[in-house]
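> A predicted structure for the sequence below; I have some questions about it.
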Amino acid sequence: MAKKSATKKQESQDFSKYIRLFWKLFLAGILGVFLMFMLASWGAFGEMPAIEDLQNPKTNLASQIISSDGKLIAKFYLDDNRTPVEYDQLPQHLVDALIATEDARYHKHSGIDAIGTLRAFVFLGSRGGASTISQQLSRQLFVGVASQNILERITQKIKEWVIAIRLERQYTKEEIIAMYFNIYDFGNNADGIRSAASIYFGKEPSELDIKESAMLVGMFKNSSLYNPRPHRNPVGTKNRRNVVLSQMEKYDYITKQVRDSLQKTELDLDYNPQSHREGLATYFRAYLTGFMKDWIKDNPKPDGSKYNLYNDGLKIYTTLDSRMQKYAEDAVQRHMPRLQAEFDNQNTPKRNPTAPFLELDNTEIEALMKRAMRQSERWRIMKDEGKSEKDIESSFYKPTGMTVFAWREGLATEVDTIMKPIDSIRYYKSFLHPGMMSMDPQTGHVKAWVGGMNYRHFQYDHVKQGKRQVGSTFKPFVYATAIDQLHLSPCDTLPKQQITIEANKFGNPEPWTARNSDGDYTGFVTLKNALANSINTVTARLMDKVGPQPVIDMAKNLGVEQDILPVPAVALGTPDLSVYEMVAAYATFANKGVYNKPVMVTRIEDKNGTVLYQFTPESKDVLSEEVAYVTVNLLEGVTQGGSGTRLRHTYAANNSVYKEIITGYPYQFDNPIAGKTGTTQNQSDGWFMGMVPNLVTGVWVGAEDRAAHFSTITYGQGASMALPIWALFMKSCYADKDLEISKAAFDVPAELSINVNCSNKGDSNTTDDPLDDVKDVIDF
């Protein structure tokens, strides 16, 4: 009996020994875990973020370009195309999708999900991981990519846990979710949820629907693998989206019926790639880059360091209207392929052996091509690499693979081809290019800026950078000077006969004779009719009256920056000016004689909303209100009975012959429009300047080289090359009632001493044939 009792006592002691061992191991484990957490927090496993870093996590923020109507036009960024959004800007179903898929107990833990962690340990991750949203955020912000070394991976996980707990103490649950959506890289330059929503669906995050939210949340698993673009993995992305929808149904965020119906739908992407060479207002953004770099150079931060345009999250508020910018770009895209098709039709090798050039012999063409070769990017790169000029030049005659721009079925596209670089230069010389700017004359705010037709292939900006001969669009400067000095009326008449300004008058070394394009020098004509039909001899007579220097002074006061030689020939538009200068000048007429320097940026803010820059208007009185109005009245004649008549569809309903000639133009504007066409020598440049009371728009069209142009005036005039872009743009603007583009008449000055009503004096020349006016309009 005693032996049996001793045996039980021994067994009891042995068992208690195991219990004590268990508790020792358990406590040691607790202490070990605690110690590891402490060591991690002390930085033993690598540097840990300081409290300041947790309060202000360092992420690169793209600078935003914001339109006057509050739309995000584009962003400046290098690696991170990220623009943060607040939690209240996220739709609830997007948040629900994230929690249902990534962290179902998100609102029940403090950074670490104990249940999920235990499950992951027991089943070795086969039933899902244990990373909470807070842990995933800590990994994105501070830990980095998981190491392949098992020991390093364990220490990374410990650091991740510690940081997750700290984040939960520092931020609310809502703030953590917002940070998580803002930090994630969704691929294709879609850094953060705002970029992702815009790039994949053309929306703001708040506009996403359930299935779109589910697709984006599904990409959190692996945005490289679950990439919805057609050539990547749309099927896998759709399957992953459907998993998210199932998770949402599992946790009662959506019903089974909603899940089933949404899982049957396609992804319905609206893919909008974002890069510096794509998207809206690319040429304007190129100008803005230079503007911002100059501003950054002159405006350091309070600590003396410089702002970073690509990382500091600046907000650049511009005058551009996103709607008008789109209408302008659409107008260019609609007109240019049609014009180019006709140009190509006229410049086939059979019709023009020197295509696309005219008036040049082979020696001149060869010199032009070699000059273009030396100015090319290929030449610059190879020169920097130390290649000899002989080797560089020979490379231009070796076929190579390249992607070139082309119009296909009225759309801009890219074509992969094999071509000699020298042939590609000639190919690009055949393209016609546009330049267009639109501005509010009362404020100087630039509303639309189209510097070309495709920034990816043509980076040269034809709004501010390019300067081309302006032709007859310069004539209003002559007329305005004459009205100002001589108090002339639009109803005053002058002879059309030839006039020669003798040598040495106004410093002109040789006699200068102006000639009319139609060869007609008979009779008299009102000033209004003369400007409407660009009668050169009348303009020359006005120049003879006032002299070149006052006209040049007038142009300078109107904002023309280019130096102009004071010779009589400037009357017909020989100076090379930019669209930017011309729009600002014409806007002065529409603004009752007050010049406003064009404004593109209204203010700049830092990422916290602190205003760093506020623009100051620059304006000056150039003309009296009366002279400005009379000039506008003259310019209205261009669209009433001159080279801009096609804007009206028909000229005179009671003239059946004229109606038959003119009918066919699709624009049918019936409101007051002031404007001027311009066509330079040999039809190398086509211009149209158009004005309504609260919007002035200028358009130029031409080839890169003046030797590439239409052979006749039919297509080579401003009314055919440039005016249609203005008309298409204005039709869209008027269709958008929210823009409130004026259809009213220009304001008449309270005290108008100059007669502008020519109804009693006649508004035509004195020839007997009533259709001569029609001939002037058609032939110009």
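Okay, I see it.

> From now on I want contacts and neighbour counts done on CA atoms only, so please keep to that.
Noted.

> can you tell me the distance between the two ends of stretch 100-115?
For stretch 100-115, the first and last residues are 16 Å from each other (Cα to Cα, to the nearest Å).

> got the buried residues for it?
100, 101, 102, 103, 104, 106, 110, 111, 112, 113 (16 or more other Cα atoms under 10 Å).

> now swap in stretch 376-391 and tell me
Buried residues in stretch 376-391, counted by 16+ other Cα under 10 Å: 378, 379, 382.

> try this one side by side with the last:
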Amino acid sequence: MAKKNVTKKTNKPTQNPSSFKKYIKWFWITFASGIAGIFLLFLLASWGFLGEMPSFEILENPQTNLATQVISSDGKVLGKYYLKDNRTPVDYNKLPKDLVNALIATEDARFYDHSGIDVRGTIRAFAFLGTRGGASTISQQLARQLFVGVRSRNMFQAGIQKIKEWVIATRLERQYTKEEIIAMYFNIYDFGNNADGIRSAARIYFGKEPQDLQIEESAMLVGMFKNSSYFDPRRRPETVKTRRNVVLAQMHKYEYITEEVKDSLQKLPLALNYTPESHNEGLGTYFREHLKGFLKKWVNENPKNENGDKYNIYLDGLKIYTTIDSRMQQYAEEAVEEHMKKLQAEFYHQNTKKRNKNAPFAKDVEQKSIDLAMDRAIRQSERWRVMKEEGKSEKEILASFDVKLPMTLFSWTHKNNRVDTIMTPRDSIIYSKFFLRASFMSLEPQSGKVKAWVGGINYRNFKYDMVKQGKRQIGSTFKPFVYATAIDQLHLSPCDSMPNGPFCIEEGKYGLLEPWCPKNSDGEYEGMRTLKGALANSVNTVTARLMDKVGPANVRSLAQRLGVEAEIEEVPSIALGTPDISLYEMLGAYGTFVNKGVYVKPVIVTRIEDKNGTILYEFVPETKDVLSEEVAYTVVNLMEGVTQSGSGRRLRTKGANKWNKMYDEIMTGYPYEFKNPIAGKTGTTQNNSDGWFIGMVPNLISGAWVGGEDRQIRFASTTYGQGASMALPIWGLFMKKCYADDGLSVSQDKFPKPDEEDMTIRVDCDKADPSKGNTNEDDPDDKLDGIDFD
């Protein structure tokens, strides 16, 4: 019997349904655990277990340091006060569309589609370990800037930071609109070089407001978000240009610009207009420093809340609306620089070519006085202060002043007015003393509003403010106070005449210990002079006679009522300008004459607002009646003679002294050839130490002072050292610039005259009256010979 083929069956393993279910179960448990774990991490982070988190209130009002803005009367930002952050917020509607598009295209293309976390970007970042781009959204980057800080290099800490960023980003998205988040992001970022926020960045790198940025400029700034320290356009322009072009390419990729526009813009240079913003730069540096003193006083007197907290001018983002006109301020600074460059060149020439061994001090100054001036300068220096605080002995400190060091000094002839050199600190003090100093101020007499304020020739190097802080002998610019007192009390007329002969006030009168006999600068003592002619030519003997008639006490009283706060002795010599008075006080006083006898205290701030626009302060004018309208007009009429036939007549001439070409060069701006009515007064103190000029038109009063840091630093001759040479040209240059600007509306009209029926004082003198006196332009205006001011 045949065997059957029996096929041996093998048992195949069969899949157990319960086992499969187990895998599925563990998968979902793992997945759910992961989700729960992530959720728990988020929850723990939100509760603060992973580190402090911002509260709802802080999210509502994130604390960022905001710079205080100083704003001119014509709406320009003159400067800012800040400690570290030069930040001024900009609303979303002030951001150009191309700037926003550049940001989204480069940093977060799906910004409008997510709620703080870009899931697709996050998965991609994890999958490719960040090689195909990061996952940080704009909201996350803002969270990091506001609350998290610099990313840690420790992976664990960095992970916790990332979780906190996610939590805060989602909260920000719930709290703010997309537009508000974009605005906050632009406002918070530090672009380097004191450019905190987009407003400062646009102004510093391109000299314009954000809304005026071009596409390529916007792209450059957005490119800096990657790393503003590395992508610094001043240090790495080519690298920044490459980064800018990447941003432009991203804008094309997401169809914000066409390929043609991208290609054309990528070929453009960076075209920076670097305009640094610091306390030493910009318009009105001296004014801003003076304003700081005003604000500190205001802060102390006006608490922020009931708890007595004080405003912080460096952090609270206040807006200070000032009276300064940015155009006038610019013209004033230009006028000072233009004149002082040439005047300084002549001063240096006279002291070096003529081999003055005492230079920069005058030849006749004793060595003892020079030593005292140098010792005072050394002990007042920053080097002395710092070394003294370090506990160094005087011997050690003094020795350090004779060790050569690299330093940067001021120079009119070098780029940016700065020169690098190697010099001993002692020699650097002598070097700095070579530079003549100047100040200039302009105000509106009817309102008292200060329109321009230049406290010196360069704030970075010479910080002492000679507008208000500094007081110098005033010279013949004090004489109008004597004439005003005589007109007010004795009802004198500009047409009245007085003897021009020698005159003395005897010993014992007014407490004099010896007779006082002032001399005339021209040496002439014959005939008669009208008051108008005497003031125009600064005739000292006539001024002395008037002083004797009214008395020093009455003149002092009038000066004080005119706003002069400086100490004034009740002695006859004040008639010729012995008191030390500031330019600020003098302009306030002169303003009374133009303002019909009403004194208006000079004002520099019109309004203060907080960062939200709430008004915190509005100025109230401080006024007082001092003189009648008739007397005030009569004094103005007197001072018109100064520019008609006196020391200020060069404002109307076609040229300077023809016999001295160098003098022509010094008198920058000739010919001025002003045709309109101008009242004013020059002033020159003993030995030409100080030169003054104050000039007035119906709606603007301006004044200038020029002199050395020490009174012993001066021109040897009155040709150069008088007020008409040192100070008057600054006024002339300034006014020419103002008149060329139609937008300023500086008056060229006559001074308003009281109604004829109200006038009892004669002001229209005989034009042919010979008492107008010497009109030789080369004569000094008012040198005060015979008076020892020192």
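Great, that's in hand. Predicted model, so just to flag it, every value in this text is computed and none were measured.

> hmm, back to that, let me have the buried residues of stretch 376-391 of structure 1 in JSON lines, extended by secondary structure and distance to residue 747 of structure 1.
Listed next are the buried residues of stretch 376-391 of structure 1 as JSON lines, based on DSSP: H, G, I helix; E, B strand; the rest coil; distance: Cα to Cα, whole Å:
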{"residue": "378", "secondary structure": "helix", "distance to residue 747 of structure 1": "54"}
{"residue": "379", "secondary structure": "helix", "distance to residue 747 of structure 1": "55"}
{"residue": "382", "secondary structure": "helix", "distance to residue 747 of structure 1": "59"}
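
> if we can go back for a sec, farthest-separated two in the buried residues of stretch 100-115 of structure 1?
When the buried residues of stretch 100-115 of structure 1 are compared pair by pair using Cα to Cα, the two farthest from each other are 101 and 110, 18.1 Å apart.

> hang on, the earlier thing: closest to residue 440 of structure 1 out of the buried residues of stretch 376-391 of structure 1?
residue 378 (40.8 Å).

> counterpart of the closest one in structure 2?
Residue pairing (TM-score structural alignment): residue 378 of structure 1 is matched to residue 383 of structure 2.

> Could you do residue 556 of structure 1 as well?
With TM-score structural alignment defining the correspondence, residue 556 of structure 1 maps onto residue 560 in structure 2.

> Which residue is the nearest non-sequential neighbour of residue 446 of structure 1?
residue 439 (4.2 Å; Cα to Cα, 6 or more residues apart in numbering).

> so the one you found touches residue 447, yeah?
Yes: shown here, residue 439 of structure 1 and residue 447 form a contact pair, counting by Cα atoms under 8 Å, at 5.3 Å.

> From residue 42 of structure 1, how far out is residue 158 of structure 1?
In this structure, residue 158 of structure 1 lies at 12 Å from residue 42 of structure 1, with Cα to Cα as the measure.

> The nearest residue to residue 357 of structure 1 once chain neighbours are set aside and residue 337 of structure 1, how far apart?
Setting aside the residues directly before and after it, residue 357 of structure 1 is nearest to residue 708 in space (Cα to Cα, 6+ apart), at 4.5 Å. When distance is defined by Cα to Cα, residue 708 of structure 1 is 16 Å away from residue 337 of structure 1.

> out of these two, which sits in the more crowded spot?
Using other Cα atoms under 10 Å as the criterion, residue 708 of structure 1 and residue 337 rank with residue 708 on top: 25 against 21.

> And stretch 446-466 of structure 1, how far out from the chain middle?
Taking Cα atoms, centre = their mean, to the nearest Å, one finds stretch 446-466 of structure 1 lying 9 Å from the centre of the chain it belongs to.

> the strands in the stretch 301-450 of structure 1, which residues?
Secondary structure of the stretch 301-450 of structure 1 (DSSP state E, counting those that start in this stretch): strands located at 315-318, 400-408, 411-419, 432-439, 446-450.

> what range in structure 2 does the last one sit on?
I take that to be strand 446-450 of structure 1. Under TM-score structural alignment, the match for strand 446-450 of structure 1 in structure 2 covers residues 450-454.

> Now that stretch on structure 1. Mean distance?
Superposing on structure 1 and averaging over aligned pairs (mean Cα distance after the TM-score superposition for structure 1), stretch 450-454 of structure 2 comes out at 0.8 Å.

> how much space is there between the counterpart of the residue nearest to residue 357 of structure 1 in structure 2 and residue 370 of structure 2?
Aligned counterpart of residue 708 of structure 1 in structure 2: residue 713 (TM-score structural alignment). Look at residue 713 of structure 2 and residue 370 of structure 2: by Cα to Cα, they are 10 Å apart.

> With residue 728 of structure 2 instead?
Distance, residue 728 of structure 2 to residue 370 of structure 2, using Cα to Cα: 29 Å.

> Tally up the residues packed near the counterpart of residue 355 of structure 2 in structure 1, please.
Under the alignment (TM-score structural alignment), residue 355 of structure 2 maps onto residue 351 of structure 1. Other residues near residue 351 of structure 1 come to 10 when the count uses other Cα under 10 Å.

> check contacts around residue 443 of structure 2.
Taking Cα atoms under 8 Å, 6 or more residues apart in numbering as the definition of contact, the neighbours of residue 443 of structure 2 are 449, 450, 451, 452, 587, 602, 700, 701, 702.

> switch to 6 Å and redo it
Residues in contact with residue 443 of structure 2, defined by Cα atoms under 6 Å, 6 or more residues apart in numbering, are 449, 450, 451, 700, 701.

> residues in structure 1 matched by the helix or strand encompassing residue 584 of structure 2, start to end?
Using DSSP states H and E, the secondary-structure element containing residue 584 of structure 2 is helix 583-594. Here helix 583-594 of structure 2 aligns to structure 1 at residues 579-590, judged by TM-score structural alignment.

> Kindly report the same for stretch 603-616 of structure 2.
The alignment places stretch 603-616 of structure 2 over residues 599-612 of structure 1 (TM-score structural alignment).

> Quick check: buried residues in that stretch?
Of the residues in stretch 599-612 of structure 1, 599, 600, 601, 602, 603, 604, 605, 606, 607 count as buried by neighbour count, 16+ other Cα under 10 Å.
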